[in-house]
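compute the structure for the input listed below.
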Amino acid sequence: MSFLSASPSPYHAVVNAAALLEKAGFRQVRETDAWDAAAGGRYVLRGGALIAWYVPEGADAATPFRIVGAHTDSPNLRVKPVPDTGAQGWRQIAVEVYGGTLLNTWLDRDLGLSGRLTLRDRSTRLVNVDRPLLRVPQLAIHLDRQVNDGLKLERQRHMTPVWGLGQPREGDLMAFLAEEEGLAPEDVTGWDLMVHSVEPPARLGRDREFVAGPRMDDLLSVHAGAQALAAVAEGSAQPGCIPVLAAFDHEENGSQSDTGAQGPLLGTVLERSVFARGGSQEDRARAWAGTVCLSSDTGHAVHPNYVERHEPGHHPMPNGGPILKVNVNQRYSTDGSGRALFAEVCERAGVPWQSFVSHNDMPCGTTIGPITAARHGITTVDIGVAILSMHSARELCGAKDPYLLANCLREFLAE
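Take a look at the predicted model:
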């Protein structure tokens, strides 16, 4: 819950995951520097992506990897290049819809602003205005008597948040953020900004068996993966493989970026790790042949009010443990061998698990799993945690499930 609160943007998420790993002895390496062959934990940060790996004592150039894959981005509203707008005496911020968000969940909600600023010297500064600043106001029912029969929101006209009164002024938002950060407005020359709900995560339910909060898809997996990798690095036994956490950006819009799973970042980092240990292309091929990736992303818990939307024989429940995600059309990358591997890992970890498959009449979403399998030619298994309200500004999971997932991932990475 603390990780969710502290990570309103992908840029914050990777910095916070890196801080968690640094406590376990990991150190940052820059992509422009030469890498050495020393054992220990390292990580690379690029924008909203993080690749971290731990080289155990005795690892050779052909030692395979065990990868936990996840993503740092979530559907939301992102600030446009010319942000200052307004109408009828209201000052507003122009936003673009990012990913497949549930638009209505952003209405009448107190919103903050977060992301990163790029300065004139091309350095970046994280920014997080974590207080009520913006609001997307819904139209009163008196002015739309049929709203409860079906709400239709136009992304361009109806999703623009308000943040003040008066006429919009060019440069107003950047001047505000520069003041917040103690900067001169003219020093801010670029930005990647998004809105976030300022309501903190909370335990709820009769027995406090649920957690509600933002960005569980997929910061839940990023946090569990970072915790698992740190635990393996701090453990008394050295793993037989090289454990890796790959947290990508831009999954929600197709992963096609230099920090997305479609890009070369993961493959480049793993290759450089092989070559730093004196490896050849033959060693690289041998390492890849023995590599396995668990692609961890949230999935759908059965919804008690919409049971007919779910596959009748597969009803994942909160606190039932991680889910194995299967789709024969390769929207998920799991096959029978992957199922056997996952079942073995969960058994060793003492963690229960569930199966998920989509209703035949419902289109199936996808993950970084098929991309990772196809791009790198490595065995990949899709898993995750069952949640409700996926892609809402506020999602819900079982309070035990993040813990169960982290223990499953730790067992997998410790092989």
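
contacts, neighbours, all on C-alpha from now
Noted.

helices along the stretch 101-250 of the chain, start to end?
155-158, 172-181, 216-234 (DSSP state H, counting those that start in this stretch).

next, the structure of the following sequence, for comparison with the previous one:
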Amino acid sequence: MQHSSFNQSLLSFLHSSPTPFHATDSMRQVLLENGFIELFEQDDWSIDVGGKYFVTRNESSLIAFTMPHQNVNRTGWRMIGAHTDSPCLKLKPNAHVKRHGYHQLGVEVYGGALLHTWLDRDLSLAGRVTFKTNGGDIVSRLIDFKEPIAVVPNLAIHLNRQANEGFKVNPQEELLPILSGVDQELDFHILLAQQIEQQHPKSDVASILDFELSLYDTQPPALVGLHKEFICSARLDNLLSCFVGMKALLDSQEACPSLLVCTDHEEVGSLSACGANGPFLEDVLRRLSPTSEHFVQSIQRSMMISADNAHALHPNYASKHDGNHAPSINHGAVIKVNSNQRYATNSETASIYRDIAAEEGFEVQSFVVRSDMACGSTIGPITSGEIGVPTLDIGLPTFGMHSIRELAGSHDAYGLYKVLARFTGRKELIAK
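Purely as a prediction, here's the structure:
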């Protein structure tokens, strides 16, 4: 796959994935189209040599893997990890609010969102709705309104003269999007039922039971810059890594068993049944290991690359970086290091990546947070700590992380994909 077609596929994936449910479904469709077989956790599994498989949990997390042979305890796994969720505004259960002549939606903030970036944007609504059918079944369906149906208007500067001196957004009072005026009737459950019937004909909706819905910016992803050198989009953190990991798995050299894990809830700590701090990955790996001894052997011959975006040096805020560890956009992926184990990188896992990148002819950068600033974290330390797999934390340099619209390099994603695809075929990791 060439650089330009790779980026176009990436933009399409980002556009079709407004929520973790939709991102997982987008990956599911691509995997099915490429010959992967879907497994279900409640069923017995029959894994064939040379087979390609995937399984989802909660419709928002996914594990896909290839099995070129069954001697996993002798070769280990080549794993790539990412997460499907992004900071956003999620609807509260009793979402419909009437205030001062307008229909609005009550929201809560999911993750560490940059709140002011949600103002004055054309917003839509997507997620999962669970309902009861006329036949008595309880069913869930994904919905996406796609069209802009809501907006959170800013307050005019005439009414807030200190706005440009900095202001704090109150998420309880000031982030409620406006849907319409109250002169138009609105029953929110009826609105959801109509959307389900429109997207899923013959759904036979009797009553809406519950929902998990998020607002998102309808502006599509784009290549921007004088020479189209940037990718501008919502949810680059971390759907960019999900897409890169998926493409690497599809093009894996199949010398070793390879695995992609994309989990939900990273932005809120990963502690859930389908999060990295839950049992999903270990459950799958143990089902693929005939004995506990084989499981431990395979893990100790494996390596995980946790891919999550990194902070690029912002030219307007250069003082926020350690000058010797300030990555630039379009100069390669970033190895993330933290001595307090906020990242799981060690000298051996970093060296393996550096060696593969050199073989492929791609640059590698390093990131260490300033010593006087707090450091974020990823699924890397969680996964490494849960199952004991040697892990590398890496990411693509990004501006505006956790904004409603983020910015990354149009050359970096393709480079990371090429290195990860080669990693999946790397038989020897560290000579012992």
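
can you give me the TM-score here?
The TM-score (TM-score structural alignment, normalised by the length of the first structure) is 0.95; 405 aligned residues with a C-alpha RMSD of 1.5 Å.

thinking again about what came up before, do you know which of the helices of the stretch 101-250 of the first structure lies nearest G69 of the first structure?
When those are compared by C-alpha to C-alpha, helix 216-234 sits nearest G69 of the first structure, at 8.1 Å.

how about that closest one: buried residues?
216-233 (16 or more other C-alpha atoms under 10 Å).

on that earlier part again, out of the helices of the stretch 101-250 of the first structure, which gets nearest to L409 of the first structure?
helix 216-234 (5.8 Å).

the closest one packs against which elements?
Applying 3 or more C-alpha pairs under 8 Å, 6 or more residues apart in numbering; DSSP states H and E, one finds that helix 216-234 of the first structure makes contact with helix 2-6, helix 10-22, strand 49-55, strand 65-71, strand 242-248, helix 401-413.

where's the residue nearest to L186 of the second structure when sequence neighbours are not counted, which helix or strand?
Distances taken as C-alpha to C-alpha, 6 or more residues apart in numbering place H103 nearest to L186 of the second structure, at 7.7 Å, with adjacent residues excluded. H103 of the second structure belongs to strand 102-110 when assigned by DSSP states H and E.

what span of the first structure is that strand aligned with?
Mapped onto the first structure using TM-score structural alignment, strand 102-110 of the second structure spans residues 90-98.

distance from the matching stretch to the second structure after superposition?
With mean C-alpha distance after the TM-score superposition for the first structure, stretch 90-98 of the first structure departs from the second structure by a mean of 0.5 Å once superposed.

mind listing what's buried in that stretch?
For stretch 90-98 of the first structure, by 16+ other C-alpha under 10 Å, it's 91-98.

looking at these, spot the one nearest W106 of the first structure.
Of those, the one sitting nearest to W106 of the first structure (C-alpha to C-alpha) turns out to be V97, at 10.9 Å.

distance check, the nearest residue to the closest one once chain neighbours are set aside against R122 of the first structure.
The spatial neighbour of V97 of the first structure that comes closest, neighbours along the chain excluded (C-alpha to C-alpha, 6+ apart), is L77 at 4.8 Å. Using C-alpha to C-alpha, to the nearest Å, L77 of the first structure is found at 25 Å from R122 of the first structure.

so which of these two has more stuff around it?
For L77 of the first structure versus R122, neighbours defined as other C-alpha atoms under 10 Å are more numerous around L77 (23 against 12).

give the contact list for the aligned residue in the second structure for that one.
Alignment note (TM-score structural alignment): L77 of the first structure maps to L89 of the second structure. Neighbour list for L89 of the second structure: 107-110, 214-216 [criterion: C-alpha atoms under 8 Å, 6 or more residues apart in numbering].

and these, which two are furthest apart?
Pairwise over the contacts of L89 of the second structure, using C-alpha to C-alpha, the maximum falls at E108 and Y216, 13.4 Å.

residue contacts, L133 of the first structure?
L133 of the first structure neighbours (C-alpha under 8 Å, 6+ apart): 110-113, 163.

from V95 of the first structure, how far off is it?
When distance is defined by C-alpha to C-alpha, L133 of the first structure is 14 Å away from V95 of the first structure.
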